[in-house]
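1. only the shape, not the letters, is given here:
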C-alpha cells in the first residue's frame, strides 16, 4: 500500500502518526515536510474533498493568525491561497492512501485508511 503523509516534524501528533505508518509492514511511505514543500491549492482542495472536510476544517487556528485574518469565515479559495502562502496554517498531519484521506487528529484516525 502507498501512503503519503504531509508531516511537520515539530508536531508530536504528526510524529506519532508517522511512527504508526512506519510500523506497517510493506507500506510504501512518502513523507512530505509541508512547511518546506507546501502542496498546491489544487492538491489541498483534493485532499480535503477526499477527506470529506472543508478547507476551513483543515485550517490550523492554534498558534497562527488565522482567526485574526478572518480565515475561518473566508471562502474556500481564500483559505487555500492562505495555506499555500503560509503553510503553518495547514492543520497536520494529513495522510493519503488508496483508501482515502484523513486529517489524523487524533493520530489513531490513520487506521481508518490503512
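-> Sure thing, it's come through. All figures in this text were calculated on a predicted structure; none of them were measured in a lab.

2. from now on I want contacts and neighbour counts done on CA atoms only, so please keep to that.
-> Will do.

3. mind listing what's buried along stretch 40-59?
-> Neighbour-count burial for stretch 40-59, counted by 16 or more other CA atoms under 10 Å, picks out 41, 44-45, 47-48, 51, 54-56, 58-59.

4. pasting the second one now:
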C-alpha cells in the first residue's frame, strides 16, 4: 500500500479537490487537518526542504492574520516565520502532499497528479466543474 499524506483544510476547495484526486487514484491517504493538529517545527522544516521552498514562500495571506502581524516586513527571519506559522497554522498554505514520488504544495490542485504513484481510476471534475481527467483517463 502506497503511503500518501495530505496536510488538509476541509474548508478549502483546493484542498478538497486535491484530496479527491488522491482518492481517485485508489489510495486512501493519511489526512492531517493541520489547523487542528499543526506539524512540529521540525516537521514543517522537513516539508519545506522537501518542497524546496523558504518559509516565506509557504505563507498564506488571504483569510489570515498576515497583514495584522506585518509579515510582509522583511524583518522576519526564517526561524521567526516558522514560529509564527506554528502559532497561527492558518498561515501555512495548503494543501501539502507527501508521496513516495515527492512532496508538493498542490496549488493548483492538479499538481498532485505529478507525484501520485497510481493513475487516476476514472474521470475527475473539480468542484467548480473544471474537468481535470476526461472519461478516457487523460489529463485535460
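-> Perfect, thanks for sending it. What you are looking at is a predicted structure, and each value in this text was computed from that prediction instead of being measured.

5. quick one: TM-score?
-> Once superposed, the chains reach a TM-score of 0.92 (TM-score structural alignment, normalised by the length of structure 1), with 113 aligned residues with a CA RMSD of 1.2 Å.

6. and the helices in structure 2?
-> Along structure 2, the segments classed as helices by DSSP state H run 13-24, 41-51, 78-87.

7. may I see these organised as TSV, with distance to residue 95 of structure 2 added?
-> Shown next, in TSV, are the helices of structure 2 (distance: least, CA to CA, whole Å):
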stretch	distance to residue 95 of structure 2
helix 13-24	5
helix 41-51	12
helix 78-87	15
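
8. of all those, which lies closest to residue 116 of structure 2?
-> helix 13-24 (7.2 Å; CA to CA).

9. the closest one: how far from the chain's middle?
-> Distance of helix 13-24 of structure 2 from its chain centroid, counting by CA atoms, centre = their mean, to the nearest Å, is 10 Å.

10. could you do stretch 103-113 of structure 1 as well?
-> For stretch 103-113 of structure 1 - counting by CA atoms, centre = their mean - the centre lies 11 Å from the chain centre.

11. read off where it ends up in structure 2.
-> Mapping stretch 103-113 of structure 1 onto structure 2 (TM-score structural alignment) gives residues 105-115.

12. touching that stretch from outside, list them.
-> Outside stretch 105-115 of structure 2, the residues within contact range by CA atoms under 8 Å, 6 or more residues apart in numbering are 14-15, 17-18, 21-22, 51, 93-97, 99-104, 119, 132.

13. which members of those are classed as buried?
-> Among the contacts of stretch 105-115 of structure 2, the ones that count as buried (16+ other CA under 10 Å) are 14-15, 17-18, 21-22, 51, 93-97, 99, 103-104, 132.

14. what's the most distant pair in those residues?
-> Pairwise over those, using CA to CA, the maximum falls at 51 and 132, 23.1 Å.

15. strands of structure 2, start to end?
-> According to DSSP state E, structure 2 carries its strands in the segments 5-8, 30-33, 96-99, 102-105, 124-125, 131-133.

16. closest one to residue 88 of structure 2 among those?
-> strand 30-33 (13.7 Å).

17. distance of residue 27 of structure 1 from residue 111 of structure 1?
-> Look at residue 27 of structure 1 and residue 111 of structure 1: by CA to CA, to the nearest Å, they are 13 Å apart.

18. please name the nearest non-neighbouring residue to the residue positioned nearest the centre of structure 1.
-> With distances taken as CA atoms, centre = their mean, residue 94 lies nearest the centre of structure 1, 2.8 Å away. In space, and not counting its chain neighbours, residue 94 of structure 1 is closest to residue 103: 4.6 Å by CA to CA, 6 or more residues apart in numbering.
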